[in-house]
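# Show me how the following folds:
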Amino acid sequence: MPVNILMPALSPTMEKGNLAKWLKKEGDAIKSGDIIAEIETDKATMEVEAVDEGILAKIVVPEGTADVAVNEIIGVIAAEGEDAKAVSTPAKAEAPKAEAPKAEPVKAEPAKVEAPKAEAKSAPTPQVTAESGINTGGKSVSGDRPFASPLARRLAKDAGIDLARVQGSGPHGRIVEKDIEAAKQGGAAKAAPASAPSAAPTAKPAAAPLAAGPSDEQTKKLFAPGSYEEIPHDGMRKTIARRLTEAKQTIPHFYVTLDCELDALLKLRAELNAAAPEKDGKPAYKLSVNDMVIKALALALRAVPDANVSWTDGAMLKHKHADVGVAVSIPGGLITPIVRDACHKTLSQISNEMKDMAARAKARKLKPEEYQGGTSAVSNLGMFGIKDFAAVINPPHATILAVGAGEQRAVVKGGQLAVATVMSVTLSTDHRAVDGALGAELLQAFKGYIEKPMAMLV
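Predicted coordinates for the structure are as follows:
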């Protein structure tokens, strides 16, 4: 029977997406692993991979369609031996409602008679693969097929690696490119541990609503007709607004600020850039102050492990690695690519990785595992001449470091007035997880690495 292709959920928070492009047309043969479409989320453009074989019989949602809900039917595959032309466009599937049995008339008797309670039988929920979004009618088309990105599948196939024996390090255990590379280097992939049964989700109490502000129409009436242009919010801007509103409503922010002298760091940076080897006629790396800030924060988190945490209602998550997100401005919004295990990477690795991710972020080509998660973040507005500011924490982080501009200021050294290049930084902390004293300790450790930068090279 025909198999429905559903709009996939490409991240845990995705509710809608734009069907940007079909890479197959009606009548094309499809093999397992083929990339059949491109989906745009609020953050990136992702590929949809087929897990079944057959003929693309119908394209239900044309390319260019915006705000397609997750699990909505976007196409139909005709199985082997079926006539693709005979496949009809499916209607929206709805779970059958349980019918209460009709009550039969009961004669009046002295004793109280209770009507039997109707037992509603829930219909089996169709399973949808995270990568392809193909409706399998309640049965997994892949059985125990590992959860891996399309790129990881192709790399594993080329290298002859069994994905079932690779342990994923991406979000929700997803196998990503670096897991395949690690399997290649190790000679044998690590066996993935059996996953524990997931507990039933617990309903969270709704947050108390804020006082209602003026409606859209009331706000528009405050301005003269024709004095403004109305620009509808896109998906990214809506997501940013929702997440930051939730952050300020649910996270008790606490702020600590201090000044760091940059002269030693600037001198070391210039020396390292001057000594950079050439590759294809260009320097192999060009370090920025922000690259060194990322490294210093990662080392500070390693030095103060109690601050490298995330808050949950049931427990504190104490992270084993310092994964530092970096706020990158892109057209229409902001995204935070993550430098994984930054404390163990060289400055040149961090620099080249950030340049690559920033370029792909602006083109909306980042994968979810490259911007989801992380243990802390850096937001740098120094290039705009901003002296200091306080950043909003981005869950699940418990901290974020706001970095201002380095500028020459008068300082006192040994009782004498001197001039130094000084940078102000403000650490925002989730006071539930990182209190004032712990935040100050983390910021002091960061200051130590900035003012004595040679420690970042050993």
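# From here on, just use CA atoms for contacts and neighbour counts.
Noted.
# Now for residue 47: which residues touch it?
35-39, 131, 150 (CA atoms under 8 Å, 6 or more residues apart in numbering).
# Quick one: those residues as a markdown table, columns for neighbour count, secondary structure and distance to residue 46 too.
A markdown table is the format used below for those (neighbours: other CA atoms under 10 Å; DSSP: H, G, I helix; E, B strand; the rest coil; distance: CA to CA, whole Å):
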| residue | neighbour count | secondary structure | distance to residue 46 |
| --- | --- | --- | --- |
| 35 | 19 | strand | 10 |
| 36 | 18 | strand | 11 |
| 37 | 19 | strand | 9 |
| 38 | 18 | strand | 6 |
| 39 | 24 | strand | 5 |
| 131 | 23 | coil | 9 |
| 150 | 22 | helix | 10 |
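# Taking those, tell me the two that lie furthest apart.
Greatest spacing in these, by CA to CA: 39 and 150 (13.6 Å).
# Closest to the centroid, which residue in the protein?
residue 372 (2.5 Å; CA atoms, centre = their mean).
# SS state for that residue?
Of the three states, residue 372 takes coil under DSSP: H, G, I helix; E, B strand; the rest coil.
# can you give me the helices in this structure?
Using DSSP state H, the helices of the chain run over 150-159, 177-186, 216-220, 235-250, 263-274, 289-303, 347-362, 436-451.
# Determine which stretch of the ones you listed is the most buried.
Highest mean neighbour count among these (mean count of other CA atoms under 10 Å): helix 289-303, with a mean of 23.
# what about stretch 306-321, start to end distance?
Stretch 306-321 has its terminal residues 12 Å apart, counting by CA to CA, to the nearest Å.
# which residues sit against that stretch?
Identification of contacts with stretch 306-321 by CA under 8 Å, 6+ apart yields 301-302, 305, 322, 340-341, 343, 375-376, 396-398, 432-434, 438-439, 442.
# this one next, for a side-by-side:
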Amino acid sequence: MSDIRPIEVPKWGLTMEEGTLSTWLVQEGQAFSKGDELCEIETSKIANALEATFDGVLRRVLVEPGTTLPVGALLAIAASESVSDEAIEAYLATRQSGQATPTTPAQTATADNTPAAPVSAPVAVADTRPASSNGIPGQLRGETDAPVQATPHAWRLARREGIDLAKVSGSGREGRICVEDIARAVNAAGGSLPSREHSVPSTAVGDDSEVAATPIARRLAVARGVDLRHCRATGSRGRVCRADVEALLSRRQGNTTVAVEQPVAIPSVTEQPLSSMRRTIAARLQASKQSAPHYRVSMDLDLEALLSLRDTLNAAVPELKISVNDMLVKASARALMVVPELNVQYDEQRQVIRQFVDADIAVAVAIDGGLITPIVPAANRKTLGEISMLIRDLATRAKAGTLKPAEFQGGSFSISNLGMHGVRQFDAIINPPQVAILAVGAASEQVVARDGQMVIRRQLTASLSSDHRVVDGALAASFMKELKRLVETPALLMV
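Reported below is the predicted structural model:
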């Protein structure tokens, strides 16, 4: 098997745990060379092409586009044309057996990320039927002795067809096996699962609360008196969908003369699973909100002098195109040098504060399907022109999904600016392991008092969210005071 090479989900960056296959760029049976792009993979932050590290032929594609798999999961098999299909099958069987490592019984997650009780390995009933009776290849048949994480549907299917789940690779979290994984393994080994569509189950309704189903399917089942355990699950992630319930009702109508009442009107909705990026954003910000005691301090910043300096610089050097946000990044970096207690990361597990020498400012950029925070490293050492050009380059590549992991991971401080959308003021959630984030609103003309006179000045409101475990109120106030001094005396940013 030395000529057989696996193609796996790569690990791009320290925080990457899974990737979603977007599309195959090389077709099954097609030869490729080292450096060729094989497929596109979307992670929680970027979408990149997986490049071949060797010459070969794509002999077996194992994963369809749209599938999310953990890092290291098998995507395809590459081998020279001289390698037989039997050798590839043997390699897959060995690989699948090796990946099914025993796990300690612990709480796992269902397909829709709700807590579920651990599924322990039941004693498989010996299957005395010949290997060819139901199309299950011999290399997948057997009893499951080792603890394996699998959905209840997968366990029932494995027991019914005599399949050893230890020989099947799971695509769920922590290698959890679903029905689709079994079907994929059987098809890859040249077999097929038996069709059970023609059986008409009983109309008795029992407790089907543990059956994975979409909300629409569950409401329809309750309204029509359908037991979800009798439905064949064809929806995403092994769930019973509306079509499955309607298919069961249709089969009943074709096998009985009893009149069936008209369907209850179901609201017209669509379901869309969270993307890998949105799941990561949701998990990180939920953890931040739950673990970090947020508090906010706000301050109005007078922009007259800063806007005057910006206009002067842009007129003198047209190619610069310096923005207010660029100048706020510079001002924040300089303020962090005066109040270094905010220029840190907090390691919650080790109870350690990591102090940064330079201010690495993460700037929030909205992209399709989520948010990403490319970093301006050592912003305190850069000129306004350098910061402006770097932010434009990072934002462009962030929206194209071509940032490198080092360009958006880490950072010591974040800035989120919604001023371009007309938002006057808002509170931002801290991006862990950082301990503070600055929320910037829109600039607007306001009536203020100056030297006993009412005048109109262009101002904006900035709000600092801080982690009270690390940053006390006095420190946050000191930072905002220094930021206000720098913004309202922008000549200080030039020295």
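# follow-up on the earlier one: list only those of the contacts of stretch 306-321 of structure 1 flagged as buried.
Burial by neighbour count, judged by 16 or more other CA atoms under 10 Å, picks out 301-302, 305, 322, 340-341, 343, 375-376, 396-398, 433-434, 438-439, 442 from these.
# So which of those belong to strands?
Within those, residues falling in strands by DSSP state E are residue 376.
# ok, back up a step: now do the equivalent of the residue nearest to the centre of structure 1 over in structure 2 against residue 220 of structure 2, distance only.
Aligned counterpart of residue 372 of structure 1 in structure 2: residue 409 (TM-score structural alignment). For residue 409 of structure 2, the distance to residue 220 of structure 2 equals 45 Å [CA to CA].
# again with residue 46 of structure 2
38 Å.
# quick one, which of those two is more surrounded?
residue 46 (22 against 19; other CA atoms under 10 Å).
# Skipping its backbone neighbours, what lies nearest that one in space?
Closest residue in space to residue 46 of structure 2, ignoring its immediate chain neighbours: residue 401 at 4.7 Å, by CA to CA, 6 or more residues apart in numbering.
# Repeat that for residue 418 of structure 1.
In space, residue 418 of structure 1 comes closest to residue 411 once its chain neighbours are excluded; the distance is 5.3 Å by CA to CA, 6+ apart.
# repeat for residue 383 of structure 2
That would be residue 494: by CA to CA, 6+ apart, it lies 7.5 Å from residue 383 of structure 2.
# how about that neighbour, what's its partner in structure 1?
Aligned partner of residue 494 of structure 2 by TM-score structural alignment: residue 457.
# what's the neighbour count on that match?
Counted with other CA under 10 Å, the neighbours of residue 457 of structure 1 add up to 9.
# try residue 404 of structure 2
Look at residue 404 of structure 2: counted by other CA under 10 Å, it has 16 neighbours.
# what does residue 23 of structure 1 give?
Neighbour tally, residue 23 of structure 1, other CA under 10 Å: 14.
# give the contact list for it.
Residues in contact with residue 23 of structure 1 (CA under 8 Å, 6+ apart) are 35-38.
# Repeat that for residue 294 of structure 2.
Residues counted as contacts of residue 294 of structure 2 (CA under 8 Å, 6+ apart) are 429-430, 465-468.
# tell me which of the contacts of residue 47 of structure 1 are still there in structure 2?
Shared with structure 2 under both residues aligned by TM-score structural alignment, their matches' CA atoms under 8 Å, the contacts from the contacts of residue 47 of structure 1 are 35-39.
# right, and out of those, which lies closest to residue 368 of structure 1?
Nearest member of those to residue 368 of structure 1, counting by CA to CA, is residue 39, at 12.4 Å.
# The closest one -> structure 2?
Aligning on TM-score structural alignment places residue 39 of structure 1 opposite residue 41 in structure 2.
# Does its match touch residue 51 like I think?
No: taking CA atoms under 8 Å as the definition, residue 41 of structure 2 is not a contact partner of residue 51, at 10.7 Å.
# quick one: common contacting residues for these two?
With CA under 8 Å, 6+ apart, residue 41 of structure 2 and residue 51 have no common neighbours.
# quick one on the thing from earlier: what's near enough to touch the match of residue 372 of structure 1?
By CA under 8 Å, 6+ apart, the residues touching residue 409 of structure 2 are 373-375.
# Can you tell me how far the closest residue to the match of residue 39 of structure 1 other than its chain neighbours is from residue 462 of structure 2?
Using CA to CA, 6+ apart and skipping residues adjacent in sequence, the residue nearest residue 41 of structure 2 is residue 21, 4.6 Å away. From residue 21 of structure 2 across to residue 462 of structure 2, the span is 40 Å (CA to CA).
# Likewise for residue 486 of structure 2?
Counting by CA to CA, the gap from residue 486 of structure 2 to residue 462 of structure 2 is 13 Å.
# neighbours around residue 70 of structure 1, how many?
A total of 17 residues lie near residue 70 of structure 1 under the criterion other CA under 10 Å.
# roughly how far apart are it and residue 22 of structure 1?
Residue 70 of structure 1 is 17 Å from residue 22 of structure 1, where distance means CA to CA.
# hang on, the earlier thing: and the residue nearest to residue 418 of structure 1, what's its match in structure 2?
Aligned partner of residue 411 of structure 1 by TM-score structural alignment: residue 448.
# Provide a list of residues in contact with its match.
Neighbour list for residue 448 of structure 2: 454-457 [criterion: CA under 8 Å, 6+ apart].
# make it 10 Å
For residue 448 of structure 2, the contacting residues are 302, 454-459, by CA atoms under 10 Å, 6 or more residues apart in numbering.
# just residue 82 of structure 1 next, same as before
Going by CA under 10 Å, 6+ apart, residue 82 of structure 1 touches 1-2, 54-55, 57.
# Mind giving me the ChimeraX command for buried ones among the residues you listed?
Buried subset of the contacts of residue 82 of structure 1, written as a ChimeraX selection, criterion 16+ other CA under 10 Å:
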select :2,54,55,57
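# for the contacts of residue 82 of structure 1, which one is nearest residue 180 of structure 1?
residue 54 (28.5 Å).
# What sits closest to the closest one if chain neighbours are left out?
Computed as CA to CA, 6+ apart, the closest residue to residue 54 of structure 1 that is not its neighbour in sequence is residue 79, at 4.7 Å.
# Next, work out how far apart the one you found and residue 49 of structure 1 are.
According to CA to CA, residue 79 of structure 1 and residue 49 of structure 1 sit 17 Å apart.
# These two: who's more crowded?
More crowded of residue 79 of structure 1 and residue 49, by other CA under 10 Å: residue 49, with 23 against 18.
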